[in-house]
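Chemist: Requesting a structural model of the entry that follows:
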Amino acid sequence: MNTFWHKTKSFFSQEKVVWGIYILAGFVIALQHYLHGSYNNYKIFKASTAHLLARQNLHVEYPNEYFDLFLYHPSFAVLFAPFAWMPMWVGMCFWNVFSALTVFYAIKFLPISAKQKNFVWWFVFVELMTALHNLQTNPLIAALIVWTFVNLENQKTVATGFVSSLGFFIKGYGGISAALLPFYRKDFFKNVFVYILFFGILAILPAFVVGFDQLPRLYSEWQTLLIEDHKVNYGVSIIGLICTLITTSIPIIYIQLVGLICLGLFLAYGFFLVKNQDLTLRLSVVAYLMMWVILFNHAAESNTHVISVVGVAFWYLISPRNKLTKALVIFVFILTILSPTDVFPKFIRDKYVIPYNLKALPVLLVWLHLQYLVFTQKYQPLHEQND
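Modeler: The predicted model follows:
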């Protein structure tokens, strides 16, 4: 039995095996949804490119084409064009495989050990599949945040500026990765300059398709959507937990204001008061940002948590191995990662997890624990982690 387990573990620890499984998952999930006719999100993305070319409003309903709204930045309609021009099923497969591989390669190039990479790959895999089933951009956003960190560590200024600004122009909260820039003091001004440069290029990108005279209209329509979207729901987030478990009398903006204060205090403490500005601290900041941006997102959905789960994986890498951290990571795996799947009891999911937004609860507890680790500087250096 031990020999079988060792061989199995060894096989699934091979990078090429993980790579192949990520590709297979993206392809099979996309094909499954195409055959079942359930790919509304992809229809929205594909149609957005056509609507932009036709100079139509991207952010209104088109009930004859799809249901729901296009909630993304106008530039995303340009960026999605290579997939939009493919036949539907081909584009879906390429899109999902592309999304899976961006996550795979972001993890592959992290400055951590092979064993640690394997943990991250497999810990996030089920949550990644949940996200791939929705054919949305959340895996890509998660990957871009990690890629920003990887590029900063490797002092790749141009790549940093591009991937960090790109996150915002896919979906606004993807721009959270810019908060990492101050932690790289040596190249800070250079990184900021290149970031602003790419931000400006991506901001006017739709104008090269529809003309600069149409750009103000596109931004006005996007702004209208954002104002209306803020009223929609509480999200699978801290906001959702408070408003479904405790009270609905607290305005959402107050909860998010508290979140901003927590973010500011965390970043300021890490930047000014932690003397050892090492890789472990910087990875803890990445983990914090990836959980925070979902926990305080009023529009967070179940599949959005692929971003927070990557953050949880990073938290575990820097956490002391004790009963508390092991219990928390198991809690995340069961309630956050497994709750949307068929292995989780349906009646518990439908009666408790979804109505009360409980999927966010384990991530909230990990987020609080990460703050404790950083404020007390009790996080474990990456090179000292052996299991």
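Chemist: Going by C-alpha atoms from here, please, whenever you check contacts or count neighbours.
Modeler: Noted.
Chemist: can you give me the strands in this structure?
Modeler: In the chain, no strands are found when defined by DSSP state E.
Chemist: what residues are up against residue 45?
Modeler: By C-alpha atoms under 8 Å, 6 or more residues apart in numbering, residue 45 lies in contact with 70, 77, 80, 84.
Chemist: One more sequence to fold, the one below, so I can look at both together:
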Amino acid sequence: MTLKKRFSLAWLAEQEWLVLLLWFGLTIIVTIREIYAHNINDYTIYKNVFFHVRAQQPLFLAYPEYFDVNNYGPFFSLLIAPFTWLPDAVGGMLWVLVNAAFLWYAIRQLPLSRLQQNIILLFSSHELMGASSYFQFNVSVAACIILSFALILRGKDGWAACFIMIGAFVKIYGIVGCAFFFFSRHKLKFIASLLLWGALFFVLPMLIASPAYIVRCYHDWLTALKVKTEKNAQFDQGIVLQNISAMGFIRRVFHLKPFNDLLVFVPGALLFFSQYIWLKYKQEVHYQFYILCSVLLFTVLFSSSSESPTYIIAFPAVCIWYVLQNPSRANTVFFLFAFVVCSFSQSDIFSPWVRKNIAVPYAIKAFPCLVMWGVIVWQVHVRQFLRLRPVAA
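Modeler: Below you'll find the predicted structure:
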């Protein structure tokens, strides 16, 4: 039975124009709406990272130009620099489109068929729209993780290390790309490349600011991330849009105010690393893809900093898992459930009462992804990946 027969909407994925239209069209529409409404706070934070680094001002304090604070490292100042000299409307739009194009390219590099790639793009387009409405760099974080995986499989370890370090030096998340180390056929080159790119990205911001200032920024960055983590745990004090994670979901559903996140994180980490006991199958492409999916989901589910737009990192994993599966009505039903609940639980498809009283306060967005991650870990341990149909790249 073909992929088209097992999923009645799969024929949409054969329409290249439709995939392109949804991916970039939804992003452009939502970005125009936010720019028109002058709702570009995150982009304002981003562009000021460059100006603050150049002026050697504290990088992680609140400034009157915007709400909230910056949480990205000083290296980010170089990435955002080309956009800062443009009018906000133009710079913001280009910033969003570049991020969207980067993730599009990364998904296209996966060793999957064109139809499978199109399904991933189609069903991830709504998450992309949500992340784009916040001008989020998480889109590029997802791209860095996916692209590093694809490059390692192609033997391009040096470039894979580059994208891992880009993600790590901007938002820490990117370092999870090191989870693909065991798939590398040139491990020493991979390690050396990580060290070289890391050293380069550490010193590059010193082109626009003094070395002493940049070193101090890295120290301040760690302090700022610690403060943010502590703040994210305070959902009972009105901060309900943060910590949309496994910890946040469990804490809120069971009303566990005095709750140590390590009680969830540590078992989760042990389960994640337990998947590596099957490394004898490290050359099996389905096992490799299962680890990719697990990494993308774990990164979001076990971070207290996860917000709704962060799920542009997690949800492509659900789509990748689905296109790999053998035909099954149960798989399709679960995939559609995950798609609706994860991508639309905080949108107008649900009534305001549901959003206000269930979806947001209980971090329901995390639930289908948490179930999906558990399914993947279980399938790895029962070696279900050995019973999947061949990947058609």
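Chemist: Quick check: TM-score for this pair?
Modeler: TM-score for the superposed chains, counting by TM-score structural alignment, normalised by the length of the first structure: 0.91, backed by 374 aligned residues with a C-alpha RMSD of 1.9 Å.
Chemist: thinking again about what came up before, from the contacts of residue 45 of the first structure, which ones fall inside helices?
Modeler: In helices, defined here by DSSP state H, the members of the contacts of residue 45 of the first structure are 77, 84.
Chemist: Reformat the contacts of residue 45 of the first structure as TSV; add distance to residue 172 of the first structure.
Modeler: Formatted as TSV, these follow (distance: C-alpha to C-alpha, whole Å):
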residue	distance to residue 172 of the first structure
70	13
77	14
80	16
84	21
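Chemist: Buried ones only from the contacts of residue 45 of the first structure, please, as a PyMOL command.
Modeler: To isolate the buried members of those in PyMOL, using 16 or more other C-alpha atoms under 10 Å:
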select buried, resi 70+77+80+84
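Chemist: Widest-spaced pair of the contacts of residue 45 of the first structure?
Modeler: 70 and 84 (14.4 Å; C-alpha to C-alpha).
Chemist: Aligned to residue 196 of the second structure, what sits in the first structure?
Modeler: Counting by TM-score structural alignment, residue 196 of the second structure lines up with residue 197 in the first structure.
Chemist: what's the closest non-adjacent residue to its match?
Modeler: residue 161 (7.8 Å; C-alpha to C-alpha, 6 or more residues apart in numbering).
Chemist: Based on its surroundings, how many neighbours for the one you found?
Modeler: Residue 161 of the first structure: 25 surrounding residues under other C-alpha atoms under 10 Å.
Chemist: wouldn't it be in contact with residue 189 here?
Modeler: No: using C-alpha atoms under 8 Å, residue 161 of the first structure is not in contact with residue 189, being 11.5 Å away.
Chemist: Quickly note the distance from residue 187 of the second structure to residue 180 of the second structure.
Modeler: Distance of residue 187 of the second structure to residue 180 of the second structure, computed by C-alpha to C-alpha, to the nearest Å: 10 Å.
Chemist: The two - which one has more neighbours?
Modeler: residue 180 (20 against 14).
Chemist: residues in contact with residue 376 of the second structure?
Modeler: Here residue 376 of the second structure is in contact with 290, 293-294 (criterion: C-alpha under 8 Å, 6+ apart).
Chemist: of the contacts of residue 45 of the first structure, closest to residue 48 of the first structure?
Modeler: For the contacts of residue 45 of the first structure, the nearest to residue 48 of the first structure is residue 77 (5.3 Å; C-alpha to C-alpha).
Chemist: Next up, the contacts around that closest one.
Modeler: 45, 48-49, 52.
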